[in-house]
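# Turn this into a structure:
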Amino acid sequence: MKIYHTSKLPGRTVVTIDGQEFLWFTGTDYLGMGHNEDLRRYVNSATETFGNHYGSSRNNSLRLDIYDETESHLADYLQNEAAIIVSSGMWAGQLVMKEIENIVQQQPTIARIFYHYAPGVHPALWGHVFQRNEGEWSEWASQTVRKINATDSDVAHILCMDAVGSPMVKAFDFTLLNGVQKPANLWLIIDESHSLGVTGSSGNGVAEQIDPKLLTKTIFVSSLNKALGIPAGAIWGSKTVVETVRKSPWFAGASPPAPAYAYALKMLLEQNKYAAARVVLMDNIAYFNAKMEGNALFETVSDYPVFCSTNAALFDHLLQNGIMASCFPYPSPADAPVTRIAISSLHQKEDLDRLAEVCKRFNA
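Below you'll find the predicted structure:
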């Protein structure tokens, strides 16, 4: 696999260090925040007040109010009780995995805990007795429900899963989990890194797809550095869960994200900048789908900006026609590479026309 290098952040296009220019159709900057002028302006202005970073614990005796203010706005955006931000999405997941048994054991009737890991779950949610599952998600979900229903009432079950499949994009049918007979003993941990800002009625992710009886014990984690463009991570759910995380030594001992970016996140939420970028993204997705109607080249899901293929030759074909997608093994070097195309809010209609034209030629 050839590696390409660039000295400048890609946007609509990317220029490699040897001078080649390509249309850039990959990455995870779905809302185009990498080049968003509002985000740049908010960060630049905030450094005057908050400095370049915060060299302290969030649980110190002196605390910056901007973190709490931002978390309140984020919880409102997510339509959830509470949220807390940390340094990265990976740490958000691992922090929850380190604290989940303390959270579960607040229920005094629980004597044992079983873990269930969905196929393809991101490494952020790899925890106790993790084993990779290569099966189909729907089959895993149905089998897991049967296992849960066959266990005693003093057993808690922790299900770890992604909100949407990555790198090979897949949608998951969360209604399959509704058959659990003892929902009080079930905890869901869902990684929203590839759905936050994109899916849901307002970009707030997959919460509205979860049965209300399961939602009270669902913990969401996410990178904020994909669609939302903020170098940080987040955890959200019930106030009890968030407060347990806040008191954790794993939270107290970890450096927080830069407060200037916390301020920028607050302002982008307040001013509905993400909503505006999402409108453009949805229009771009619909436009490209209309151009590719009837073409079975890709694995994709409805109203989602990622289009995948296991055919590595597609990546080379795109490159030869001035388009750079991505194709590499993920998450481990032993995994099969996936050719992955991602549309963003930065793309223009002529970019999408060119992408559709080149893709159709490959599939002719």
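# CA only for contacts and neighbour counts going forward, please
Noted.
# Helix, strand, or coil at P10?
For P10, the secondary structure call by DSSP: H, G, I helix; E, B strand; the rest coil comes out as coil.
# Off-centre distance for stretch 116-129?
15 Å (Cα atoms, centre = their mean, to the nearest Å).
# Second input sequence below; structure requested for side-by-side comparison:
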Amino acid sequence: MAHSIYRIPDRQILIDGEPHLYFGGTAYLGLQAYFPFQDLYLKNVLKYGMHYGASRKSNVSLEIYGKAENYLAEWVGSEDCLTMSSGYLAAQLVVQTLLEKGHTILAAPNAHKALCSNGVIVTSCFEELEKLVSKELTQNNPMPVVLFDTIDFSGQQYPDFKSLTKLPLDKVILIGDDSHGMGIVGENGSGCYRMLKSLKPAKLMVCCSLGKALAIQAGAIFGDKDAIQKLESTAFYGGASPASPSFMGTLLDAKALFSERLQTLKTNYRYFKSQLKNPSFFNHMEGHPSFEFQNIQIATSLKNDGFIFTNFNYPDDNGPIVSRIVLSAYHEKDDIRRLANSLNSHLK
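Below you'll find the predicted structure:
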């Protein structure tokens, strides 16, 4: 059942007038309603305004974009970076550019719909992906491209990326969507770029939304300078309005907050795991604050105990009901203790 609420969800939300503890969504660092973060954003609104209504390729440009992109590239460990107004547009810029250049693009199982546009071949299993990559390498075509979610919630990718290591990566372009990794996994929350780079693919680009963990309404693409410059030269990039400069300024000003909230999230994660008596019940990736399961009875019992979490048919209305418990930096220790106690009582 969908619940309509009147404000951005935090650790507690009202459902039919009754308070419930909220363990859903993707606000991993709990920043959207965090006053110190809001204060930084409002200061940047006064400095930069709400929106920059011009192309990034215009003859007049705001320097904050370059500063933000340099910071992101250094943080993530890439040579270069560009930003767009959303993670969806960032993904589409990469995919459409490669399609226009004649590359065959294969989407791994569980790849996000933002990546799987018309022209992309969606595979149903990793064995099919391996076969299609091998077949493509026998053709006299541009290098094949493999799209995937770094955090795909099935455990097939992060943290070991075992499915990717079965591919001839030195002959493949990898495009990862790191929307659920950026800000929370990797060194100081830098995401998966360095991990993927260590696999030595022929070419690597990573795109992501900055709006999940970091609460920055924008998307980013990471790669080498040549790849980023080619994306910047496209009409797609030039014709799209940029992200709000206020968010770019907030991204720079919130560096200390990101680190602080990440440490709080890690503390919450460790405490939750220490309280669980049956962790194997969940589909879980070590180090990621999400715990997925498919059990309607348990989901109903948790709802009756006063907990709201991500719970919907996936990937469409005909799919099974998938439940996902998500920990955030806004949760308090008692919230987590209560959730663990409820789970332990129902999983006996």
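# quick one: TM-score?
After superposition, the two chains reach a TM-score of 0.92 (TM-score structural alignment, normalised by the length of structure 2), with 347 aligned residues with a Cα RMSD of 2.1 Å.
# any idea where the strands of structure 2 begin and end?
All strands of structure 2, identified by DSSP state E, fall at 12-15, 18-23, 80-84, 105-107, 121-122, 145-149, 173-177, 203-209, 219-223, 290-293, 307-313, 321-326.
# Mind listing residues that contact the fifth one?
What that stands for is strand 121-122 of structure 2. T104, I105, L106, A107, A108, P109, C116 (Cα atoms under 8 Å, 6 or more residues apart in numbering).
# same thing but at 10 Å, please
Residues from elsewhere that reach strand 121-122 of structure 2 (Cα atoms under 10 Å, 6 or more residues apart in numbering): 104-111, 113, 115-116, 128-129, 132, 146-147.
# Any of the residues you listed buried? List them.
104-111, 115-116, 129, 132, 146-147 (16 or more other Cα atoms under 10 Å).
# circling back to that earlier point, just put the strands of structure 2 in CSV and tack on distance to G186 of structure 2.
Output for the strands of structure 2, formatted as CSV (distance: least, Cα to Cα, whole Å):
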stretch, distance to G186 of structure 2
strand 12-15, 29
strand 18-23, 23
strand 80-84, 18
strand 105-107, 24
strand 121-122, 28
strand 145-149, 15
strand 173-177, 15
strand 203-209, 14
strand 219-223, 15
strand 290-293, 16
strand 307-313, 24
strand 321-326, 18
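# Select, out of these, the one closest to E260 of structure 2.
Evaluated with Cα to Cα, the strands of structure 2 place strand 321-326 nearest to E260 of structure 2, the distance being 18.6 Å.
# Superpose on structure 1 and give me the mean offset of that closest one.
Once the two models are superposed, strand 321-326 of structure 2 sits on average 0.8 Å from its counterpart in structure 1 (mean Cα distance after the TM-score superposition for structure 1).
# That strand aligns to what range in structure 1?
Strand 321-326 of structure 2 corresponds to residues 337-342 in structure 1, going by TM-score structural alignment.
# Excluding covalently adjacent residues, which one is nearest to T26 of structure 2?
K212 (5.3 Å; Cα to Cα, 6 or more residues apart in numbering).
# Map the one you found onto structure 1.
In structure 1, K212 of structure 2 lands on K226 (TM-score structural alignment).
# And that match, how close does it get to T144 of structure 1?
Plainly put, K226 of structure 1 is 30 Å away from T144 of structure 1 if you go by Cα to Cα, to the nearest Å.
# Apart from its neighbours in sequence, what residue is nearest G127 of structure 1?
Nearest one to G127 of structure 1, counting by Cα to Cα, 6+ apart, is M97 at 5.8 Å.
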